[in-house]
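**Q** I'd like to go over a predicted model; first the sequence, then the structure.
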Amino acid sequence: MTLPASAVVSIVFFAKARELSGLSEAELRVPAHIAVEELLAIICENFSLNSIRSSLFLALNEDYCVDPVVQLKDGDEIAVIPPISGG
C-alpha cells in the first residue's frame, strides 16, 4: 500500500496566531509525511506568523505534536497555539 504524498489539513488559529493571520481557520495542502518543524515553517510562511514562530506549538487532532515527524491525512486538524499568558 502506497501512502499519499500530500494531505489537505484544517489549520485552526488561536489567540495571537488568529490575530496575525486574520483567520480563525483555513485549509492547506501539505506533504503527508513531514517533520513538525517543516510543517510549522510552512504554516508560518503561508499565514504571516514568522514574527511569533519561535513561540508557537502545534497540535494534531487535539494532541500536542511531540514526535519530530507526523503522518497526515486529509481532514486532519492542526492547531496553531501561541503561548498562553495568565493573569
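**A** Happy to help now that I have it.
**Q** Please make it C-alpha for all contacts and neighbour counts, starting now.
**A** Noted.
**Q** and residue 82, what is it in contact with?
**A** 14-17, 52, 55-57 (CA atoms under 8 Å, 6 or more residues apart in numbering).
**Q** Could you rerun that using 6 Å?
**A** residue 56 (CA atoms under 6 Å, 6 or more residues apart in numbering).
**Q** Please report how far it lies from residue 69.
**A** Here the criterion is CA to CA, to the nearest Å. By it, residue 82 lies 20 Å from residue 69.
**Q** Structure two is appended below for comparative analysis:
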Amino acid sequence: MSENYREDFVSIKILFFAKARELSGTGSATFLIKRQILASELANEICNSFNLHSIRHSFIIAINEIYCEDLTESLELHSGDEIAIIPPISGG
C-alpha cells in the first residue's frame, strides 16, 4: 500500500442507534473511508456496508456530535472521527 493511499483514507468510528442498530446488527463499528467525501457519499457507503438501505432517506448523520444537515456538503474526515447514524425516533 502506497503512502498516498493511506493518506487518502481514514479510520472512523460509526455509532448506530435505534433501527440502524437493529439493521446493522451492531452498536458501533470501525470503518475505513475516503478522507474527502460528500456527505451523501458517506451515507451511501455506510448503507451499502451495514444493510441500512431501508432507512437510507430517513436517518440523520452526526459527525463528532454535530448534525450534518446538507448532504451535498463536502467533508474532510480525520482518523478517530465519530459518525452517528440516527434514524427517526417514534414516540409512544
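**A** Structure's in. What do you need? Small disclaimer: the values here were computed from a predicted structure and weren't measured.
**Q** What range does stretch 71-84 of structure 1 cover in structure 2?
**A** Alignment of stretch 71-84 of structure 1 against structure 2: residues 76-89, by TM-score structural alignment.
**Q** Show me what counts as buried in that stretch.
**A** By 16 or more other CA atoms under 10 Å, the buried positions in stretch 76-89 of structure 2 come out as 77, 82-87.
**Q** Out of the residues you listed, which sit inside strands?
**A** 82-86 (DSSP state E).
**Q** which among these gets closest to residue 12 of structure 2?
**A** residue 82 (5.9 Å; CA to CA).
**Q** can you pull the contacts of the closest one?
**A** Taking CA under 6 Å, 6+ apart, one finds 12-14, 63-64 in contact with residue 82 of structure 2.
**Q** Now rank the residues you listed by neighbours and give me the top one.
**A** residue 14 (21 neighbours; other CA atoms under 10 Å).
**Q** In space, what's closest to that one - neighbours in sequence excluded?
**A** Distances taken as CA to CA, 6 or more residues apart in numbering place residue 83 nearest to residue 14 of structure 2, at 4.7 Å, with adjacent residues excluded.
**Q** And residue 44 of structure 2, by the same measure?
**A** residue 56 (7.7 Å).
**Q** Residue 73 of structure 1 too?
**A** In space, residue 73 of structure 1 is closest to residue 7, 5.1 Å off (CA to CA, 6+ apart).
**Q** again with residue 46 of structure 2
**A** Residue 46 of structure 2 sits nearest to residue 52 (CA to CA, 6+ apart), 7.5 Å away.
**Q** Residue in structure 1 paired with that neighbour?
**A** Using TM-score structural alignment, residue 52 of structure 2 sits opposite residue 49 in structure 1.
**Q** what's the neighbour count on that match?
**A** There are 22 residues near residue 49 of structure 1, going by other CA under 10 Å.
**Q** do the same with the one 3 residues further on
**A** A count of neighbours around residue 52 of structure 1, defined by other CA under 10 Å, yields 14.
**Q** Have a look at how far, on average, the biggest helix by length in structure 2 is from structure 1.
**A** The residue-count maximum for a helix in structure 2 (DSSP state H) belongs to helix 39-50. For helix 39-50 of structure 2, the mean deviation from structure 1 after alignment is 0.2 Å (mean CA distance after the TM-score superposition for structure 1).
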